[in-house]
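Novice: Got a predicted model here, sequence first, then my questions.
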Amino acid sequence: MERAADAAETVATLAELGVLFLRVLTLPFRALAALLRMIAD
């Protein structure tokens, strides 16, 4: 049971890191989109 709990914890940590990584990855695109919106107006 302990091993399963450890595995679940590891998966949860990896998922959090993945979400964080994706957010950082999309930040420049979001900034660019906001800039384009400002220019379009």
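Specialist: Structure received.
Novice: Every contact and neighbour count from this point should use C-alpha atoms.
Specialist: Noted.
Novice: For the helix or strand that contains Arg3, what is the distance to the chain centroid?
Specialist: Taking DSSP states H and E as the definition, one finds Arg3 inside helix 2-40. When C-alpha coordinates are averaged (CA atoms, centre = their mean, to the nearest Å), helix 2-40 and its chain have centres 0 Å apart.
Novice: before we go on, here's another structure to hold up against the first:
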Amino acid sequence: MAMRVKNHAEQLEKYNLRCKIELTSLKNHSIRRRSPPDSEIQ
């Protein structure tokens, strides 16, 4: 039982980490879209 709980907690941590990474990349993407580089403006 304890092993299953521990395994579940590890899976949750991996899932949370993936969500954080996706959120960060989404934020970076939206920031880039709001302020496009000079090459995209032309």
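Specialist: Arrived safely, thanks for sending. Treat the numbers as computed from the prediction; the structure is a model and nothing was measured.
Novice: elements contacting the helix holding Arg3 of the first structure?
Specialist: Based on contacts counted as 3 or more CA pairs under 8 Å, 6 or more residues apart in numbering; DSSP states H and E, there is no element that helix 2-40 of the first structure packs against.
Novice: tell me which residues in it are buried?
Specialist: For helix 2-40 of the first structure, the buried set under the neighbour-count rule, 16 or more other CA atoms under 10 Å, is empty.
Novice: okay, stretch 23-30 of the second structure sits on what stretch of the first structure?
Specialist: Following TM-score structural alignment, the partner segment of stretch 23-30 of the second structure in the first structure covers residues 23-30.
Novice: Mean per-residue distance, that stretch versus the second structure.
Specialist: Aligned to the second structure and superposed, stretch 23-30 of the first structure gives a mean residue distance of 1.2 Å (mean CA distance after the TM-score superposition for the first structure).
Novice: With stretch 5-16 of the first structure instead?
Specialist: Mean deviation of stretch 5-16 of the first structure relative to the second structure after superposition (mean CA distance after the TM-score superposition for the first structure): 0.4 Å.
Novice: can you list the residues that contact that stretch?
Specialist: The set of residues external to stretch 5-16 of the first structure that reach it, using CA atoms under 8 Å, 6 or more residues apart in numbering, is empty.
Novice: Good, we can wrap up now.
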